[in-house]
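**Q** sequence first, then the predicted structure:
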Amino acid sequence: MSSNESGVDEPVSNQSALAKLLCGNVVHDGGDIDEVLSHLSASIDNVVEELVTLESLSDKQISLFAPFLGRSILELGCTALIARLDPFRVLLLRECQKRPNYQIDKRNNSSISWKGDVLAEKVSEPWADKSLQNPTRALLGDYYKTLIWFANFDKLLDAIEDVRGDEWIDNLRIKTFDRFYHETFTDFSSVYSELSKGIHNERVIPLSSALDRETTQRLIETTIRNIATLGLFVSVVSHAVNKLDIQVAIAAYKEIQEMGVF
């Protein structure tokens, strides 16, 4: 349902908890950015449906399919968070993809890239005038680190202060900002690299020797925990598009932990 009788857009009701946390309560026909988030939400839901079936697969099937699903969640989730924190970036991409000369068979400069839009090289003097000529807008880059994550970290801790019995939140509550950021950056870097090795056919030894059931379970859990934590974080960022009420976000965060992957 896209709107009620009064003409006010209503949220889609069948989102998974992960899609809700990453995309917010998406609506149909709500505008350009809502169209993007609606598509990303549906794509995340599709991947989640497959993730919860992993437990029933053979070890060989898990080695084959799980890396693709894990990296899909990582990329879709990061794109959704970028859309909510920096809508211009994704609207630019949307406009390029709509144009008749957009080529789907080549790498386009407008595309979301892991190195550039999610991770970026450290800026040695971020506030020097020369650095600000073309500042990185990477999700885990130096400017986001200061202006988004550090600026709102205490607000996040205040929001979860009274939450009890949630393992991920208990773990998050004891971290300093520096520890949180370092661990998040490190986890994003490592899981992307490890999952990618399961997708690209570069190995000349059996894939299952590197991506056995236990290893794959760890990678998927690390991926979901980290992307979900950033989704929870965005719920306290004042300028975020489609921001969830923090109690709704906390409930979704808890539900994700009970999703039953593996």
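**A** Arrived safely.

**Q** hey, let's count contacts and neighbours off CA atoms from now on
**A** OK.

**Q** distance of Ser113 from Glu50?
**A** From Ser113 across to Glu50, the span is 24 Å (CA to CA, to the nearest Å).

**Q** where along the stretch 51-200 of the chain do the helices fall?
**A** Along the stretch 51-200 of the chain, counting by DSSP state H, counting those that start in this stretch, helices occupy 59-85, 87-98, 142-144, 151-159, 167-173, 177-199.

**Q** comparison target, given below:
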Amino acid sequence: MERNSLAHLICGDYTQHKSIENLYKVLFHNISNMETRLGRVIINGEPGDLTVLGPYYARNLIETTCSALLGRIDPFRLIYVQKVQSVEGFNIGSKAKGAISWSGDIFEKNETNASNLWHPDREFNKVGRAFFGNHYSEIFWNPAFKSLIDDTNYLSETSLEYFRTHIESPDKFTMFLRQKSSTLYSSLSKGIHSELVIKPEIVYDDTTVIELVNDTFQICSILGIVSHYIDFSICRLPIDNAFQYYNDLFEWRENNYE
């Protein structure tokens, strides 16, 4: 069974923007593909499939999720990559310097101190614009998370209880997600690269991989629903529609990953 709740939640209604429609069709397909494959490998996979394929699918999912959400806040960033990759003679065997990178576009290489974000002497080309950076945190993510948890229509949502209880205040939202995402990405990467010189199943048994997959969907889902509270992000869904996808993912996790 094909699953696409996360794809809908992350990519939103991209058909309203013709300049990015084809780009987001690709991202939607990629997220839906990984979402479906993870469900299959957990529920119907052959012995050993989960520990081999689970980390790869999950890391692909969180990377694509962050790229798609970054593009909904800063469309130029993804359009630029699309244009570069569309140039005749583009070499798929070498990474373009302008490609989306985990260290740089998602996490800032040189994080600006949160208490000194708006220094008048800082040149704009030195202002951090990373997905989990402090500038995006203050302008986009933290205010949007506050709007979410203050929304009177969803005060009793069980699916939000974890974040209400684990994040002490809205201004800590991005820091909380940044820490969880960094740890998760590192854990998933060790299951993909040949870093381990011990048997992988010693570290990556089925229970551990299921926890990592569960964490991946949890992080991607909360980022997705919060993104629809950023009032000028593109491709926004009506909140009630976004919550249908978010809660579908929550129920799916509860039924299959606990």
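**A** Cool, the structure landed. No experiment lies behind these values; they were computed from the predicted model shown.

**Q** want to try a markdown table for the helices of the stretch 51-200 of structure 1, with mean neighbour count as columns?
**A** Output for these, formatted as a markdown table (neighbours: other CA atoms under 10 Å):
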| stretch | mean neighbour count |
| --- | --- |
| helix 59-85 | 21 |
| helix 87-98 | 15 |
| helix 142-144 | 19 |
| helix 151-159 | 16 |
| helix 167-173 | 14 |
| helix 177-199 | 16 |
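
**Q** out of the ones you listed, which is closest to Val237 of structure 1?
**A** Closest to Val237 of structure 1 of the helices of the stretch 51-200 of structure 1 is helix 151-159 (CA to CA; 6.5 Å).

**Q** with structure 2 overlaid, how far apart is the closest one on average?
**A** Compared with structure 2 after fitting, helix 151-159 of structure 1 has a mean deviation of 2.2 Å; criterion: mean CA distance after the TM-score superposition for structure 1.

**Q** do stretch 181-196 of structure 1 as well
**A** Looks like 0.9 Å for stretch 181-196 of structure 1 (mean CA distance after the TM-score superposition for structure 1).

**Q** so which bit of structure 2 is that stretch matched to?
**A** Aligned by TM-score structural alignment, stretch 181-196 of structure 1 corresponds to residues 174-189 of structure 2.

**Q** what of stretch 98-116 of structure 1?
**A** Against structure 2, stretch 98-116 of structure 1 falls on residues 86-104 (TM-score structural alignment).

**Q** any buried residues in that stretch, and which?
**A** The neighbour-count check on stretch 86-104 of structure 2 (16 or more other CA atoms under 10 Å) flags 100, 102, 104 as buried.

**Q** now do that stretch: distance from first to last residue.
**A** First residue to last in stretch 86-104 of structure 2 (CA to CA) measures 23 Å.

**Q** what's the answer for stretch 114-130 of structure 1, then?
**A** The straight-line separation of the ends of stretch 114-130 of structure 1 (CA to CA) is 24 Å.

**Q** pretty sure Leu38 of structure 2 is touching Ala58, no?
**A** Yes - assessed by CA atoms under 8 Å, Leu38 of structure 2 is found in contact with Ala58 at 7.5 Å.

**Q** list residues touching both of these two?
**A** Val213 (CA atoms under 8 Å, 6 or more residues apart in numbering).

**Q** now the helices of the stretch 51-200 of structure 1 in CSV, with distance to Trp127 of structure 1?
**A** Formatted as CSV, these follow (distance: least, CA to CA, whole Å):
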stretch, distance to Trp127 of structure 1
helix 59-85, 21
helix 87-98, 22
helix 142-144, 9
helix 151-159, 16
helix 167-173, 29
helix 177-199, 19
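
**Q** distance of the alignment partner in structure 1 of Cys11 of structure 2 from Val123 of structure 1?
**A** Alignment note (TM-score structural alignment): Cys11 of structure 2 maps to Cys23 of structure 1. Taking CA to CA as the measure, Cys23 of structure 1 falls 29 Å from Val123 of structure 1.

**Q** what does Arg84 of structure 1 give?
**A** 24 Å.

**Q** cool, Leu64 of structure 1 as well?
**A** Taken as CA to CA, the span from Leu64 of structure 1 to Val123 of structure 1 is 37 Å.

**Q** and if you look at Arg218 of structure 1?
**A** Taking CA to CA, one finds Arg218 of structure 1 at 31 Å from Val123 of structure 1.

**Q** what does Asn152 of structure 1 give?
**A** Counting by CA to CA - Asn152 of structure 1 and Val123 of structure 1 are separated by 21 Å.

**Q** over to Phe233 of structure 1?
**A** The gap separating Phe233 of structure 1 from Val123 of structure 1 is 24 Å, by CA to CA.

**Q** Leu207 of structure 1 too?
**A** Leu207 of structure 1 is 37 Å from Val123 of structure 1, by CA to CA.

**Q** so which bit of structure 1 is stretch 26-38 of structure 2 matched to?
**A** Taking TM-score structural alignment, stretch 26-38 of structure 2 hits residues 39-51 over in structure 1.

**Q** report the buried residues of that stretch.
**A** Within stretch 39-51 of structure 1, judged by 16+ other CA under 10 Å, the buried ones are 39-45, 47-48, 51.

**Q** now for the residues you listed: which two are most distant?
**A** His39 and Leu51 (18.5 Å).

**Q** I figured Pro126 of structure 1 hits Asp142, correct?
**A** Yes - counting by CA under 8 Å, Pro126 of structure 1 touches Asp142, with 7.2 Å between them.

**Q** ok, now which ones touch the residue nearest to the spatial centre of structure 1?
**A** Closest residue to the average C-alpha location of structure 1: Gly77 at 2.5 Å, with CA atoms, centre = their mean. Going by CA under 8 Å, 6+ apart, Gly77 of structure 1 touches 22, 44, 227.

**Q** of those residues, closest to Ala252 of structure 1?
**A** Using CA to CA, these come closest to Ala252 of structure 1 at Leu22, 9.9 Å.

**Q** any idea how far Leu232 of structure 1 is from the closest one?
**A** Distance from Leu22 of structure 1 to Leu232 of structure 1, by CA to CA: 8 Å.

**Q** over to Gln103 of structure 1?
**A** 35 Å.

**Q** swap in Arg179 of structure 1?
**A** 17 Å.

**Q** same check on Asp245 of structure 1?
**A** From Asp245 of structure 1 to Leu232 of structure 1 the distance is 10 Å (CA to CA).
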